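Colleague: Here is my input; please provide its structure:
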Amino acid sequence: MFDIGEKLKTLRINAGFTQPEIAEKINVTKPTYAAYEKGKDISVNTLNELAKIFNIPFESFFMDNVEKFKQIENKGTIKRIPIISRVSAGRGEYGTDDILEWLEMPVSLCDGADYATFVKGDSMEPKILDGDLILIKKDEYLDNGNIGIFRVGDDVFCKKYFNNPITKEVILKSLNSKYDPIYLDENFHDDFYILGRVICKIDYNF
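Modeller: Below you'll find the predicted structure:
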């Protein structure tokens, strides 16, 4: 738990705003914003808007201490990462490269990340949950055991990668045992692409 509601309240009071003033700035009702401060679920887009209002990095909401994250220097330390369409952590979902939003994060927390995307499905539970936002480093080569993003034909998956150098077979494994592995022999290699390695996740489903 990151106590986002308590942080919002502290930031608002320190900035000298009332709840109705913040609600108006993000185009929600006063009761809706008040519920955010009490712990109601809040979207990434709304958190991004609030981060801009309070002049803090988005990632600051996930730090342990409100005063600590307010001390972060924005200048020269923030990286803008594109959020692209979601990928599947299940049996496959078509993915495109359309940019949905931009994520601003401290470089120290996202160094190496080239893009972010949402995960749909439960095949990577318990490590990666449905709805998690994951950060990806573009990479065409992965080590065995790395969690990556892969395109197989028109479908995109988030899976754990294994490669047998003798048989040249690629195995994409789920962490959730109810999903069978995906086996790709050398005949499928023309339809298989490594899109990148998962370097971390942001879980905002509280």
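
Colleague: Please make it C-alpha for all contacts and neighbour counts, starting now.
Modeller: Fine.

Colleague: helix, strand or coil for the closest residue to Val66 other than its chain neighbours?
Modeller: Closest residue in space to Val66, ignoring its immediate chain neighbours: Lys7 at 5.9 Å, by C-alpha to C-alpha, 6 or more residues apart in numbering. Per DSSP: H, G, I helix; E, B strand; the rest coil, the secondary structure class of Lys7 is helix.

Colleague: Kindly confirm my reading that Ile149 is in a strand.
Modeller: Yes - per three-state DSSP, Ile149 lies within a strand segment.

Colleague: Tell me which residues touch the most centrally placed residue in the chain, please.
Modeller: Centroid check for the chain by C-alpha atoms, centre = their mean gives Leu133 as the closest residue, at 1.8 Å. Shown in contact with Leu133 (C-alpha atoms under 8 Å, 6 or more residues apart in numbering): 116-119, 201-204.

Colleague: Here is a second sequence; please produce its structure as well for comparison:
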Amino acid sequence: MKLTDEAVKKLGDLLLAERERRKLSQAQVKIKLEGLGQLVNSSDIQRIEKGERKTPNAILIKNLCKLYNLDPIDLFREIGYLDPKPKSKSQFSPECVYEKNEMIPIKVYDSIAAGFGYPCEAVECVEEIYIPVKNRQNVVAVRVKGDSMSPRINEGSLILIEKDTEILENEIGAFCLNGDYLVKRKVVSGSGDLILMSENSEYSPILIKPHDDFQELGKVVGIFTWF
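Modeller: Below you'll find the model as predicted:
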């Protein structure tokens, strides 16, 4: 995650303003960060605030955001590293679901890998539900594990993934990264970097690197929490 001179200065100014607004010294911030499990020098905080770190430590930025109650995505948008949030309709508009109220049986899998048939062994669904879907052949239903996408998608929620559908900027999709199967929000930085973001600020952004084995599997087109 390399920032431009302008972005790194804006980042430093914003973090400095947040620290001063809370009347905290750099030494106090250092102690609070250690309470979050991160060992850091006061000089590291000072260099970020002065705009001297073009490649800031992503974990440090995440913990500073947590300490200052900031949303990392909003912060990176404000400094110009990420594009502004597009003013388009929600990706969860009924393009895939809720057509004619016709209830169709859909198999539910306990992982993205199973739903897409990636395991070598025979794959069996864990349950079957009836929901109104117009394109049954291209839709996979998966139970979500973990809280990385909460509060948008909570653990145990059921998501519908439309296979082989383009995932646009700021949309949530299913991805395979170096053998790991993920549900994340796709974000493209101003410099063209592809980043996978969690909705939960406890999780750091994932920068996709040129040497990564990366694949976009499909777009999340529905979220259900009542099953």
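
Colleague: picking up where we left off before, which position in structure 2 aligns with the residue nearest to the centre of structure 1?
Modeller: For Leu133 of structure 1, the aligned residue in structure 2 is Leu158 (criterion: TM-score structural alignment).

Colleague: Map Asp5 of structure 2 across to structure 1 for me.
Modeller: Checking with TM-score structural alignment, Asp5 of structure 2 has no match.

Colleague: gap between Asp5 of structure 2 and Leu67 of structure 2?
Modeller: To Leu67 of structure 2, Asp5 of structure 2 is 25 Å away according to C-alpha to C-alpha, to the nearest Å.

Colleague: residues in structure 1 aligned with the longest strand along structure 2?
Modeller: Criterion DSSP state E: the longest strand present in structure 2 is strand 214-224. Matched against structure 1 by TM-score structural alignment, strand 214-224 of structure 2 falls on residues 192-202.

Colleague: that older thread, packing partners of the longest strand of structure 2?
Modeller: Judged by 3 or more C-alpha pairs under 8 Å, 6 or more residues apart in numbering; DSSP states H and E, the packing partners of strand 214-224 of structure 2 are strand 158-163, strand 172-177.

Colleague: List the residues that contact the alignment partner in structure 1 of Glu169 of structure 2.
Modeller: The alignment partner of Glu169 of structure 2 in structure 1, by TM-score structural alignment, is Asn144. Neighbour list for Asn144 of structure 1: 161-163 [criterion: C-alpha under 8 Å, 6+ apart].

Colleague: Need these in a markdown table (columns: neighbour count and secondary structure).
Modeller: A markdown table is the format used below for those (neighbours: other C-alpha atoms under 10 Å; DSSP: H, G, I helix; E, B strand; the rest coil):
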| residue | neighbour count | secondary structure |
| --- | --- | --- |
| Tyr161 | 21 | strand |
| Phe162 | 18 | strand |
| Asn163 | 17 | strand |
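
Colleague: lining up those residues with structure 2, which overlap?
Modeller: Retained in structure 2 (both residues aligned by TM-score structural alignment, their matches' C-alpha atoms under 8 Å) from the contacts of Asn144 of structure 1: 161-163.

Colleague: Now do the longest helix along structure 2: which elements does it pack against?
Modeller: Longest helix in structure 2, counting residues (DSSP state H): helix 5-21. Applying 3+ C-alpha pairs under 8 Å, 6+ apart, we find helix 5-21 of structure 2 packed against helix 42-49, helix 58-68.

Colleague: mind listing the helices in structure 1 by residue range?
Modeller: Taking DSSP H to define them, one finds helices in structure 1 at 4-15, 19-25, 30-37, 44-54, 66-70, 107-110.
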